[in-house]
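>>> Need a 3D model of the sequence below.
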Amino acid sequence: MIANVLSIAGTDPTGGAGIHADLKTFSALGAYGMAVTTAVVAQNTCGVRGFVVLDPAFVGEQIDAVFEDVRVDAVKIGMVANAALAEVIAGRLQRHARCPIVLDPVMVAKSGDRLLLPDAVAAIRERLVPLATVITPNLPEAALLLGRTAAQTIDEMQATLAALQELGADWVLLKGGHLPGPQSIDLLQGAGHSERLDAGRIATRSLHGSGCTLAAAVAALLPGNEVPAAVRQAKAYLTAALAAADQLAVGRGQGPLHHFHALWR
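Model prediction:
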């Protein structure tokens, strides 16, 4: 049976990140994609100009509408711009969700622009992280969640990973793409299992939406797979989408990935 996967996230008018990237990823990996919008973002490949957060009660109505009608096999949470949204999303998922939840704690866009208000970090840490099957922070996001400086080495990543595990998620996928070197190294830990995932770093400027895409891929692959297998397949998909990204010509800044690299010939 084809999995139904729900994204709860913000928009991207240029189609490379947020719910737009999530829906492309779900489709590319054979899942039926759905989306609840949390914020409307004015951004492009060069940066974020601003965002408007939707009324939390209306976001809750969107979530209710999906779950009351459709079997949901996995949920991916992206941009949660403020504490009120985090509260509503957590409450609705506690009420409705009986499926894996992947939380990508989106806090800063690839351009460096912040995508959340100051009150959101604590709410994400305290309300959403404990509900998650997998969280997928990068090093700056992990630092914000933990209130510490970002890891600069693999040893510091290991210490960060252990601290993140204590926040309550079942699994933590800590993304090490901000570290220098020829390899992009991620660390996965949960359920007594630890794993290092290495991939060769792709020489491209088209990194827009890579975090959204990886988390969405994990969510699309979790129905029918154990977490380590889903994460490995998701990283392989992301690596291939990055390797093919320069086939696209979208924008003057950090372009999007090629989500349909295996389908468009």
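
>>> Every contact and neighbour count from this point should use C-alpha atoms.
Will do.

>>> Check which helices and strands the lengthiest helix in the chain sits against.
In the chain, assigned by DSSP state H, the helix with the most residues is helix 227-243. Applying 3 or more C-alpha pairs under 8 Å, 6 or more residues apart in numbering; DSSP states H and E, one finds that helix 227-243 contacts helix 210-221.

>>> relative to helix 227-243, how tilted is the helix it packs on?
140 degrees (axes from the mean of the first three to the mean of the last three C-alpha atoms, to 10 degrees).

>>> ranges for the strands of the stretch 1-150 of the chain?
Along the stretch 1-150 of the chain, the segments classed as strands by DSSP state E, counting those that start in this stretch run 4-9, 32-37, 39-44, 47-53, 74-77, 101-103, 134-135.

>>> run this one through as well so I can compare:
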Amino acid sequence: MRKILTIGGSDPFAGGGIQSDLKTFENFQLFGMSALTCVGMLDENNAFLLENLPAKWLEQQLASIQKMTDLAGIKIGLLHSLEAIMIVRDFLKKHPQIPIVLDPVLAFKETTSLANQQYIECLVKELFPLVDLVTPNLKEAALLSGKKKISSINEVIETTKFIHTLGSKAVVVKGGSGIHGNEAIDVLYSHDGLTTFTMEKLTRSTVNGAGCTFSSAITANLVHGYTLPQAIQRSKTYVYQCILNGVEMNDQTGSVWSGGNIKGGI
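As a prediction, the model looks like this:
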């Protein structure tokens, strides 16, 4: 049984975060392992907040995994601190021959613009050259490229190409529901050129965790030997089913569900 690692935050609602990743790995017949960076929760005013784990804890988690077993792939989600980025960088350098996917979750809330920019610059400089794919959504792509907003497919293509110049081997920007029209369009750019992936746009609230599930599914498909375009297409189809089978948390929001009859396949 091949082992695959997710490094990221904990979502108490289990739509995104390492919970979503581990469910996805199971569906792709891989043994999922995890290293936790931060924990999400609601405060007394019902606002979502994130609390970092001590950097030493992350370092020790990764060292424990390194001592215990070999890995077939790594998915990186929310790191949330400069210290975590540097620890993960050192860990990735020990695994140059396996698929590594970075979902650059930029969960900025109440920090300063300067701190946010420092985080982005560190993420780009230290991690982009070490991973096989970066998977920003439209908001994250705008932050990475310095744009205020991305609202058209032409802007998605332009931004994807720009992010590729920052040092990553490949970039897929997730259009999701943010681009006008009836299709959900994702754009991949790599040394092989430009590829677009389209699927019917769903009008459902059960989308929390779709991005995490997408990137973890891509990682799993790469571990199984699919090419990058194949891995993205298979993962897009998988996420579509997870949204269709999603679970409503309340009358306003819901989460994707990697359960039911959904199988990732190999």
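
>>> So after superposing, what's the score?
Aligned and superposed, the two chains score 0.90 in TM-score terms (TM-score structural alignment, normalised by the length of the first structure); 257 aligned residues with a C-alpha RMSD of 2.3 Å.

>>> before we move on, back to that, residues in contact with the longest helix of the first structure?
Outside helix 227-243 of the first structure, the residues within contact range by C-alpha atoms under 8 Å, 6 or more residues apart in numbering are 188, 197, 199, 202-204, 206-207, 210, 213-215, 217-218, 221-222, 257-261.

>>> Give me the distance between the counterpart of residue 255 of the first structure in the second structure and residue 209 of the second structure.
Superposed on the second structure with TM-score structural alignment, residue 255 of the first structure falls opposite residue 254. Distance, residue 254 of the second structure to residue 209 of the second structure, by C-alpha to C-alpha, to the nearest Å: 9 Å.

>>> Find the residues that touch each one of those two.
residue 15.

>>> When these two are compared, which one has more neighbours?
residue 209 (26 against 20; other C-alpha atoms under 10 Å).

>>> contacting residues for the residue lying closest to that one once chain neighbours are set aside?
In space, and not counting its chain neighbours, residue 209 of the second structure is closest to residue 16: 3.7 Å by C-alpha to C-alpha, 6 or more residues apart in numbering. Residues in contact with residue 16 of the second structure (C-alpha under 8 Å, 6+ apart) are 10, 208-213, 255.

>>> What is the neighbour count of residue 116 of the first structure?
For residue 116 of the first structure, the count of nearby residues is 19 (other C-alpha under 10 Å).

>>> give the contact list for the closest residue to it other than its chain neighbours.
Leaving out its chain neighbours, the residue that sits closest to residue 116 of the first structure by C-alpha to C-alpha, 6+ apart is residue 81, at 4.1 Å. Residue 81 of the first structure makes contacts with 38-39, 53, 115-117, 120, as judged by C-alpha under 8 Å, 6+ apart.

>>> Who wins on neighbours among the residues you listed?
Within those, residue 38 tops the neighbour count with 30 neighbours, counted by other C-alpha under 10 Å.

>>> Return the distance of it relative to residue 7 of the first structure.
Remark: distance between residue 38 of the first structure and residue 7 of the first structure (C-alpha to C-alpha) = 10 Å.

>>> Overlap of the contact sets of those two?
Contacts common to residue 38 of the first structure and residue 7, judged by C-alpha under 8 Å, 6+ apart, are absent.
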